[in-house]
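Participant: Kindly return the folded structure for what I paste below:
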Amino acid sequence: MNIHQFYLKHMAKQTGYRATWEPNRPLFVGAIGKLERGVFTIFTNLEKEGIIPEVVEDETEGFWDYTSYDSVSINFKLAGQAPLAGSALTDADAGVTIDFKNNEAVVFQADKTLTHQIINMAEIEKAIIEKYRKDEWPKDWLIVVQLIEAESATIIISNSSNNQIDLKAEANVGTSHLKLTDASLGLHVVREQGSSFKILAKNGIMPLYRVMGIRHPLFGKPGLSTKSLTEEMDGVLEVQDFDPEELNSVDVETNG
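Facilitator: Next up is the predicted model:
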């Protein structure tokens, strides 16, 4: 399994959300698109289709912190502290040493997160059904109905066993509040024993989302259905849960 397939399956299982690939790819609530091997490609949006979404977001910011259980250790080092054995960090450096014990592990930290979601899905469903009956809405179109936005995030996906990464901070060297998501620290890799995919303290990304669409053969698991349809319809508008089979549906190029 390649790194993108592992990450999408792993995050869906652990969080209940779809993970954006690549994690820094732009996305927005109301986007309409298709999934190709788990990658969401935008085709249009609700407003361009004449449907106006009502979107709300959290009033308070959150923090997402997920680390693969029993597979990752994270050690923060302040300036003046002795580094871990084998680390490339010096006594004067502030930074982080991350050890991955196997080749399928994730560090996911997202700071100052807001959840954006559509709240007028009943109206949207009615409009989509009308378009679908007129053959104006492709069955495989999906709508982004919920989205996690992070002011900053660090995502590291290991794809080698016994991988160790040393990240050095360039700024605020004496701080006692080192955070993987703090972009002001200027964290960068000074040594890595194995290999991994990394986004380090990236600002303004949309790492997690949910989609709804007409029931599709690839997505057999029932989710939220805003209402039932008449017998002449062969599907319902529902949350499309992640299905591992979709990773093999279309062959597209991915990093990693």
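Participant: use CA for all of it now, contacts and neighbours both
Facilitator: OK.
Participant: in stretch 203-212, what counts as buried?
Facilitator: The neighbour-count check on stretch 203-212 (16 or more other Cα atoms under 10 Å) flags 203, 205-212 as buried.
Participant: Among those, which are located in helices?
Facilitator: Using DSSP state H, no member of the buried residues of stretch 203-212 sits in helices.
Participant: between those, which is nearest Asp93?
Facilitator: Nearest to Asp93 among those, counting by Cα to Cα, is Asn203 at 23.7 Å.
Participant: Leaving out the residues flanking it, which one is nearest to that closest one?
Facilitator: Closest residue to Asn203 apart from its sequence neighbours, by Cα to Cα, 6 or more residues apart in numbering: Ser152 at 4.2 Å.
Participant: before we go on, could you also do this sequence so I can check it against the first one:
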Amino acid sequence: MHRRFGQFACWPPNTPLALGDVGVLRRDRFDKATTLADLGIRSLPDETGTPTLLEYSSADEVRLVIDGEARAAAVLPPLEAKISISFARGGATFFQAAGAVKQSITNLPKLERELRPLLARKIWRPEWAVVTSVQRTGPTIILVSDRRDAKVEFSVSADTLGPSIPLAAAAAGIEFGSMHGVGVRVVAPEGTTPLFGAAQFRGRNRTLTYRTGGVELAELGWDDVDAGE
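Facilitator: I've put the predicted structure just below:
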């Protein structure tokens, strides 16, 4: 997910996040501790993108079939549809979100200047990261398999369908049938934040440090976050 979108996947995927949330970022979750507002920082210059469709399926591990026909993309015909999604391994993911809008803090140098006094006074903990971008989505579907050969079958009623719409847009009209081996199922009409970006004070060697000198507030990538950190 990070390689595809340049953001981390929120876990659990229906956990609410907002710009300025502060906490500890691990590869499997973000543990919120406080917010910039609670720390006295209320000026957050931000930028809002345009609505878009987000899609992701684990490569070669998710098979989508609509009305008996294998599909590469989850776009529905303007009729009632029977759908099945199968997974080749545990942990494989199917994700689609319609009307996703990215919100971002755009001026990290300004935010860094406001945070440095807190870092110097040890109010800001060096392990903390701050959420600098979120994807706010409209209708969203997220499925994560719990084991190999997991499969879910469902139908979408005709009254929720328009001409060739994304599957996620019909989330309100989904009726689930059989399902086995699916560990996570999120079907939300709107209002999820499944993806986010974060920044942290880090040294030039990309290690955490308590010193206020020689560090900068930088966006985190996947390699910056250890599984056990």
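Participant: Report the TM-score for the pair.
Facilitator: Remark: TM-score between the superposed chains equals 0.81 [TM-score structural alignment, normalised by the length of the second structure]; 217 aligned residues with a Cα RMSD of 3.0 Å.
Participant: re the thing from before, ok, the buried residues of stretch 203-212 of the first structure vs Thr41 of the first structure, which is closest?
Facilitator: Nearest to Thr41 of the first structure, judged by Cα to Cα, of those is Val211 at 12.2 Å.
Participant: quick one on the thing from earlier: am I right that the residue nearest to Asn203 of the first structure is in contact with Leu114?
Facilitator: No. Look at Ser152 of the first structure against Leu114 with Cα atoms under 8 Å: they stay out of range, at 11.3 Å.
Participant: Now the common contact residues for the two.
Facilitator: Shared contacts of Ser152 of the first structure and Leu114 (Cα atoms under 8 Å, 6 or more residues apart in numbering): none.
Participant: any idea what the residue nearest to Asn203 of the first structure aligns with in the second structure?
Facilitator: Counting by TM-score structural alignment, Ser152 of the first structure corresponds to Pro139 in the second structure.
Participant: surely that match meets Ala171?
Facilitator: Yes. Counting by Cα under 8 Å, Pro139 of the second structure does reach Ala171; the two are 6.1 Å apart.
Participant: Please enumerate the shared neighbours of those two.
Facilitator: Both Pro139 of the second structure and Ala171 are contacted by 187-189, under the criterion Cα under 8 Å, 6+ apart.
Participant: can you tell me which residue in the second structure aligns to Asn24 of the first structure?
Facilitator: In the second structure, Asn24 of the first structure lands on Asn14 (TM-score structural alignment).
Participant: hang on, its match in a helix?
Facilitator: No. Secondary structure of Asn14 of the second structure (DSSP: H, G, I helix; E, B strand; the rest coil): coil, not part of a helix.
Participant: Now Leu32 of the first structure: which helix or strand?
Facilitator: Let me fix one detail, which is that residue 32 of the first structure is Ile and not Leu. Assigned by DSSP states H and E, Ile32 of the first structure belongs to strand 31-36.
Participant: which is the next helix or strand following the longest helix seen in the second structure?
Facilitator: Longest helix in the second structure by number of residues (criterion: DSSP H): helix 108-120. With elements assigned by DSSP H and E, the helix or strand that comes after helix 108-120 of the second structure is strand 129-137.
Participant: Superposed on the first structure, what's the mean shift for that next one?
Facilitator: By mean Cα distance after the TM-score superposition for the first structure, the fitted strand 129-137 of the second structure averages 0.8 Å away from its aligned residues in the first structure.
Participant: Let me know the next secondary structure element after that strand.
Facilitator: Following strand 129-137 of the second structure toward the C-terminus (DSSP H and E): strand 140-145.
Participant: So which residues of the first structure form helices?
Facilitator: Under the criterion DSSP H, the first structure contains helices at 3-15, 121-133.
Participant: Nearest to the spatial middle of the second structure, which residue is it?
Facilitator: Centroid-nearest residue in the second structure, with Cα atoms, centre = their mean: Leu195, separated by 1.9 Å.
Participant: Specify the angle between the longest strand belonging to the first structure and helix 3-15 in degrees.
Facilitator: For the first structure, the strand with the greatest residue count under DSSP state E is strand 196-214. With axes from the mean of the first three to the mean of the last three Cα atoms, to 10 degrees applied, the angle from strand 196-214 of the first structure to helix 3-15 works out at 60 degrees.
Participant: And strand 196-214 of the first structure, how far out from the chain middle?
Facilitator: 3 Å (Cα atoms, centre = their mean, to the nearest Å).
Participant: Gln96 of the second structure matches what in the first structure?
Facilitator: That one, Gln96 of the second structure, aligns with Gln109 by TM-score structural alignment.
Participant: My read is that its match contacts Trp64, right?
Facilitator: Yes. With contact defined as Cα under 8 Å, Gln109 of the first structure reaches Trp64; the gap is 5.4 Å.
Participant: how about Ala94 of the first structure, what's its match in the second structure?
Facilitator: Counting by TM-score structural alignment, Ala94 of the first structure corresponds to Ala81 in the second structure.
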